[in-house]
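Novice: Let me see the structure of the following:
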Amino acid sequence: MLILLSPAKNMNFDETERALAVTTPALIDETRILSTTTRGLSTSKIKTLMKISSDLARLNRDRFRAFDADQPGTKPAALAFAGEVYRGLDAGTLSDDDLAYAQNHLRILSGMYGALRPLDGIHPYRLEMGRKLHTRRGESLYDFWGDKIAGHLNELLSYESDPVVLNLASNEYFKSVDRKTLKARVITASFKEEKDGQTRMLMVFAKKARGMMARWALENRISDPADLVKFDAGGYAYDEAGSTETDLLFTRPQPAAPGAKAKAEA
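Specialist: Below is the predicted model of the structure:
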């Protein structure tokens, strides 16, 4: 079974106490081609494309200009991305054995790199998959990547008798996987909070839960999709009534906001 995650907009390239050898992204040749386009983007174009401030646009212009696909990335992807998904994954505390297993069973979808292993070295960048960036292949990054990501996943899954993808990525990123090309069953997990008799998806919690489920599946070496219903990290439990064979729902009582909890304990 192969697990898919989205990347994060925020990145952390501070040094970490744990030194890990980085690997080379599998689709680096495609990244090299894409970088010739991003290198030429102006500050104003980046600001409009990404809908960000002038300061952030300048930062990312400088990142694109410095980006060199021929040089090894400076930090493992799973440690470089920062955000709720990666707080849930907490890759820096995974054992060496778990990280080695994750190299074969976890992929992070990326607008710049296509698909990344946890220990693939990356450079600082910001390029959301859903942005309409014009390249020679079309008007969007979906056009640029075409069926290449799905083809890569097929290669990884070709040794399995029953290829399965556990989709823990956002819709924006999973759309980059060409379903017509992908030769695997797809199981998608979602997470909701219960409060006052109602369930709803709160994105800040759902994102962290995606990372937690990825970690749980890696640590427990989950290979049989039937075992996914056992996921219980963070107080979540399988909701059979809200699930189907391909869409699994996990719910839990909605936790109090950190500020509200501190106020109640004061």
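
Novice: going forward, measure contacts and count neighbours with C-alpha atoms only.
Specialist: Will do.

Novice: ranges for the strands of the stretch 1-150 of the chain?
Specialist: All strands of the stretch 1-150 of the chain, identified by DSSP state E, counting those that start in this stretch, fall at 2-5, 10-11, 75-76, 81-82, 106-110, 114-116, 121-122.

Novice: for these, which one sits closest to Ser223?
Specialist: Of all the strands of the stretch 1-150 of the chain, it is strand 2-5 that lies closest to Ser223, at 8.6 Å by C-alpha to C-alpha.

Novice: Which neighbouring elements make contact with that closest one?
Specialist: helix 96-105, strand 106-110, strand 164-168, helix 203-219 (3 or more C-alpha pairs under 8 Å, 6 or more residues apart in numbering; DSSP states H and E).

Novice: let's go with 7 Å and repeat that
Specialist: Secondary-structure packing of strand 2-5 (3 or more C-alpha pairs under 7 Å, 6 or more residues apart in numbering; DSSP states H and E): strand 106-110, strand 164-168.

Novice: now those strands as JSON lines including distance to Ser54?
Specialist: JSON lines is the format used below for the helices and strands packed on strand 2-5 (distance: least, C-alpha to C-alpha, whole Å):
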{"stretch": "strand 106-110", "distance to Ser54": "23"}
{"stretch": "strand 164-168", "distance to Ser54": "32"}
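
Novice: Could you also give me the structure for this next sequence, so I can compare it with the first?
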Amino acid sequence: MSAPRPLILLAPSEGKSPGGQPGRLKESAAQAWVRERLEELVRTGTPLAQKRAFEVKDDLLERARSEALGLTGRVPLLPALERYTGVAFQALDPLGLPRDRWAQVYILSSLRGLVRGDDPVPSYKLKLTGLPGLKSHWRDRLARPLAALPEGPVWELLPEEHAALLKGWPRPRHTLEILDSRGRAITHFSKRYRGLVARWILEHQAGDPAAVLKGRIPGCTWEGAAANDRGGLALTLRMES
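Specialist: Model (predicted):
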């Protein structure tokens, strides 16, 4: 019997591919709650509140408003790993992976909650801080989809803001700390390295930390591992000078 496949948790990106195949989004009650409040913001919110929610302006703000109001009808859809195009996803390079491995990636979407890499996602703009109560909403409602995740080692490759949504989730998971060449923790440029580590894990189907520590991540060396506060291990990756 083969070992359970590793699972990767990633944050969404601001960058998204346009277009897709028109279709209707299926909605849970938790997803409908977000959509309805997003529509309400567009219809009745102040311009300042809308700018904060979408964090764009001018033509991009108009596009974000239009996308939000179109979510109840037929809307262009793409698989999540085609929709998100940020730095982490560029490093992951999902189009270069076998398509069945997309089902091992889960993304914490501010609009849709926990989405799998091959789940359909519309184009949208919405910051996790963009709607009153949005963070607490997802913290309270992610328990069921998280409990339904398949077996396998979990790699929580998330920034602090999104990792906070998993507070209280009892499942053990491994994390990643990234240091610069002088040994200082970095956050701003860490997205690329989270994507590269995710790529290595999926490419080699190796989720055991001992195996990951033997993997070659371009431009980096592994420093070791220590227990984290999620019941797993925190691996330390150091950038080469």
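
Novice: Give the equivalent position in structure 2 for Pro7 of structure 1.
Specialist: Under the alignment by TM-score structural alignment, Pro7 of structure 1 pairs with Pro12 in structure 2.

Novice: Thought Tyr106 was touching that match, still the case?
Specialist: No. Pro12 of structure 2 is beyond contact range of Tyr106, at 9.6 Å (criterion: C-alpha atoms under 7 Å).

Novice: before we move on, back to that, quick one: closest of the strands of the stretch 1-150 of structure 1 to Phe250 of structure 1.
Specialist: Taking the strands of the stretch 1-150 of structure 1 one by one with C-alpha to C-alpha, strand 2-5 is closest: 16.9 Å.

Novice: how big's the offset between that closest one and structure 2?
Specialist: Compared with structure 2 after fitting, strand 2-5 of structure 1 has a mean deviation of 1.1 Å; criterion: mean C-alpha distance after the TM-score superposition for structure 1.

Novice: Residues in contact with that strand: which ones?
Specialist: 105-109, 164-169, 214 (C-alpha atoms under 7 Å, 6 or more residues apart in numbering).

Novice: just the residues you listed now: which is nearest Glu15 of structure 1?
Specialist: Ile108 (21.1 Å).

Novice: what's the counterpart of that closest one in structure 2?
Specialist: Match for Ile108 of structure 1 (TM-score structural alignment): Ile107.

Novice: Please produce JSON lines containing the helices and strands packed on strand 2-5 of structure 1, extended by mean neighbour count.
Specialist: Formatted as JSON lines, these follow (neighbours: other C-alpha atoms under 10 Å):
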{"stretch": "strand 106-110", "mean neighbour count": "22"}
{"stretch": "strand 164-168", "mean neighbour count": "22"}
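
Novice: between those strands, which one is nearest to Phe144 of structure 1?
Specialist: strand 106-110 (12.2 Å).

Novice: which helices and strands sit right next to that closest one?
Specialist: strand 2-5, strand 114-116.

Novice: what about it, how far off from structure 2?
Specialist: Averaged out, strand 106-110 of structure 1 is 0.8 Å away (mean C-alpha distance after the TM-score superposition for structure 1).

Novice: re the thing from before, which of the strands of the stretch 1-150 of structure 1 is buried the deepest?
Specialist: Comparing those by mean neighbour count (mean count of other C-alpha atoms under 10 Å), strand 114-116 ranks first with a mean of 27.

Novice: Mind reading off the mean deviation between it and structure 2?
Specialist: Counting by mean C-alpha distance after the TM-score superposition for structure 1, strand 114-116 of structure 1 comes out at 0.9 Å.

Novice: Distance of Met129 of structure 1 relative to Gly40 of structure 1?
Specialist: With distances taken as C-alpha to C-alpha, to the nearest Å, Met129 of structure 1 is found 18 Å from Gly40 of structure 1.

Novice: Tell me which of these two has more neighbours.
Specialist: A direct count of neighbours by other C-alpha atoms under 10 Å for Met129 of structure 1 and Gly40 places Met129 higher, at 23 against 12.

Novice: Lys132 of structure 1 against Leu141, yeah?
Specialist: Yes. Contact criterion C-alpha under 7 Å: Lys132 of structure 1 and Leu141 qualify, at 6.5 Å.

Novice: now the helices for the stretch 151-266 of structure 1?
Specialist: Counting by DSSP state H, counting those that start in this stretch, the stretch 151-266 of structure 1 has helices at residues 171-174, 203-219, 258-265.
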